[in-house]
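The following comprises the amino acid sequence and a computationally predicted model.
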Amino acid sequence: MTDLPGSIDATAEMLAGQGYVSPRALSTVVFLALKLGRPLFLEGEAGVGKTEIAKAIAAGLGRRLIRLQCYEGLDAASAVCDWNFAAQMIAIRTAEAAGGADRDALKGELFTEDYLIERPLLAAMRPQAGGAPVLLIDELDRTDEPFEAFLLEALSDFQVTIPELGTIRAPEPPIVILTSNRTREVHDALKRRCLYHWVDYPDAAREMQILATRAPEASARLTAEVVAFVQKLRSEDLFKKPGVAETIDWAKCLVALDTIQLSPEVIADTLGAILKYQDDIQKIAGSEAARLLSEVKREAAFT
């Protein structure tokens, strides 16, 4: 376990040590969230690195990362715990075969920790050998308002209640990171419990740094062309603009193809690495890709 960073610069260094290039504003809000023990709510487009922040914090601090992946229909029971019904049935059959087990005693034995299946929220409330874990509640906007209300209560007191076992309270509050792709608005009451930061697409200089860190095998020229082209793509009217994750994937694909520099043919062959919707691919493929590449080379004076 590593001590919490003592400054904004130390926070940026910790994230950089895990391959996450953090702008000053993001490093500041991460530092404050850690220092004050407040949940951190991160919003932004998909693929801009929100989930990676939680991973970098966990790795940098040497803490366990517990991830609750949200989805439509997620309820409190699925997020906290479940009972191992198969094992309980076997215990019941075994008791019956042994001949007339006391029903009350058997009921007490069935609803114990031995038959409990921990889900992420309960796991985050348990003591951890390496210190309080990092609890990542990912894509909260996919859930509905009843789950938000439950989560608000759980994060207020850092405790969960299991009817059969009672209330379980975290001995040390977990480090909570919530993310949202903003497919819908999250309720203000939950946001007020958190520090907030909008994670935007990086500018060209920062995206160059990210590629140098995450795809160092790409040449300086290829990295510059890839970043410039992706930056151009984001200014186009697309259904889904490419995120940082797509930039990294594309650079790695180009390296795997031994690409030295971009060409219209290479772009056409690899558009599926950066654009994930057929309408977007059709719009950019062909003459449009050639036009964008021509602008990139002209503006950067590539030869």
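Received, thanks. Numbering: from 1, shown residues only.

CA atoms for contacts and neighbours, from now on please.
Will do.

shouldn't residue 15 be in contact with residue 60?
Yes. Between residue 15 and residue 60 there is a contact under Cα atoms under 8 Å: 6.6 Å.

putting a second one here so we can go through both:
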Amino acid sequence: MSTPPTWFASPADAAARLGESGYLADAATATTAYLAGALEKPLLLEGPAGVGKTELAKAVARATGADLVRLQCYEGLDEARALYEWNYKKQLLRIQAANAGGGPEGGGVDWDATHDDIFSDEFLLTRPLLTAIRREEPTVLLIDEVDKTDIEVEGLLLEVLSDFQVTIPELGTVTATRRPFVVLTSNASRELSEAVKRRCLYLHLDYPDAAREHEILQQQVPDLDDRIAEQVVATVARLRELELKKAPSIAESVDWARTLIALEIRDLDSTAIRDTLSAVLKHKSDHERAVKELKLNRA
């Protein structure tokens, strides 16, 4: 039996290489990323939107030189969009061509031969799950926002998550020759099944503490003045304490910092916060609540 590929040599190696790729991983994240590769188990990332779940999968791909295959989940996602489907139009054309070229008396060709022909790889349209399973190159499979799908879709994932294989009735079982690094993300809008959770390593990602968010801002917005960075981190932390429809994520913090640089704002006072709040809050009710709670009304 061949030795499975090593994604990271150690948790420290994972932290260092993810950092070089632009993702600042804390100890828990680096350790779990290392274990997901070493144990060849899918990694389930759960937490609020915008804390870096999807970005972690992208960072693993960048850090390891792997290709990223992404399945974006949504309500109504089905097997044809997640696993595979047959190219029915092409199959029909082949059947018509086979019948047209029948025997000398115009009879059709043998159906078994035609069946074996049209249910072959030539007529198979692979979707993200099957694509990732069939690849021989290092691959990161991102199953993004799995909580947005119907619960029935989780059944489609079990075979992939357990055995890294897909069963196609007409062709048989396709087993991964090189297991992908699988990352599932969830915003916890609904509870995932225990069957899915059992097959995964689990990591909850939350908003970073002030020191780490400051470090992220310095990395992502290198031109940002250190004093402004501290003000952004402190103000975002205050906003997250409010009962908002959508609390600002790390991405919004970065956008806000870039906005302040573009406007050449060197002090995040009440006027500056009020005038640039739209870069951070994306709902009218949240904007109004922040203005009220932070006392940002114009004098």
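Yep, that arrived. Just so it is clear, the model here is predicted, and its values are computed rather than measured.

still on that earlier bit, of residue 15 and residue 60 of the first structure, who's got more company?
Using other Cα atoms under 10 Å, the more surrounded residue of residue 15 of the first structure and residue 60 is residue 15, with 25 against 21.

Trace that one over to the second structure, please.
When the second structure is aligned by TM-score structural alignment, residue 15 of the first structure is paired with residue 18.

Strands of the first structure, start to end?
Assigned by DSSP state E, the first structure shows strands spanning 40-43, 65-69, 81-83, 116-118, 134-138, 159-162, 166-169, 175-180, 195-198.

can I get the ones you listed in TSV with mean neighbour count and distance to residue 264 of the first structure?
Output for the strands of the first structure, formatted as TSV (neighbours: other Cα atoms under 10 Å; distance: least, Cα to Cα, whole Å):
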stretch	mean neighbour count	distance to residue 264 of the first structure
strand 40-43	24	34
strand 65-69	19	38
strand 81-83	16	52
strand 116-118	16	51
strand 134-138	24	37
strand 159-162	17	56
strand 166-169	13	58
strand 175-180	24	35
strand 195-198	17	34
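
Need the ones you listed in JSON lines (columns: distance to residue 280 of the first structure).
Output for the strands of the first structure, formatted as JSON lines (distance: least, Cα to Cα, whole Å):
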{"stretch": "strand 40-43", "distance to residue 280 of the first structure": "24"}
{"stretch": "strand 65-69", "distance to residue 280 of the first structure": "28"}
{"stretch": "strand 81-83", "distance to residue 280 of the first structure": "41"}
{"stretch": "strand 116-118", "distance to residue 280 of the first structure": "42"}
{"stretch": "strand 134-138", "distance to residue 280 of the first structure": "26"}
{"stretch": "strand 159-162", "distance to residue 280 of the first structure": "45"}
{"stretch": "strand 166-169", "distance to residue 280 of the first structure": "48"}
{"stretch": "strand 175-180", "distance to residue 280 of the first structure": "23"}
{"stretch": "strand 195-198", "distance to residue 280 of the first structure": "25"}
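
burial measure for residue 199 of the first structure, as a count.
20.

Translate it into the numbering of the second structure.
Per TM-score structural alignment, the equivalent position to residue 199 of the first structure in the second structure is residue 205.

tell me the contacts of the aligned partner of residue 44 of the second structure in the first structure?
Under the alignment (TM-score structural alignment), residue 44 of the second structure maps onto residue 41 of the first structure. The contact partners of residue 41 of the first structure, taken as Cα atoms under 8 Å, 6 or more residues apart in numbering, are 177-180, 191, 194-197.

list the contacts for residue 123 of the second structure?
Neighbours of residue 123 of the second structure in contact, by Cα under 8 Å, 6+ apart: 86-88, 90-91.

redo that, cut-off 6 Å
Residue 123 of the second structure makes contact with 86-87, according to Cα atoms under 6 Å, 6 or more residues apart in numbering.

That one matches what in the first structure?
Match for residue 123 of the second structure (TM-score structural alignment): residue 115.

can you check residue 251 of the second structure too?
Aligned counterpart of residue 251 of the second structure in the first structure: residue 245 (TM-score structural alignment).
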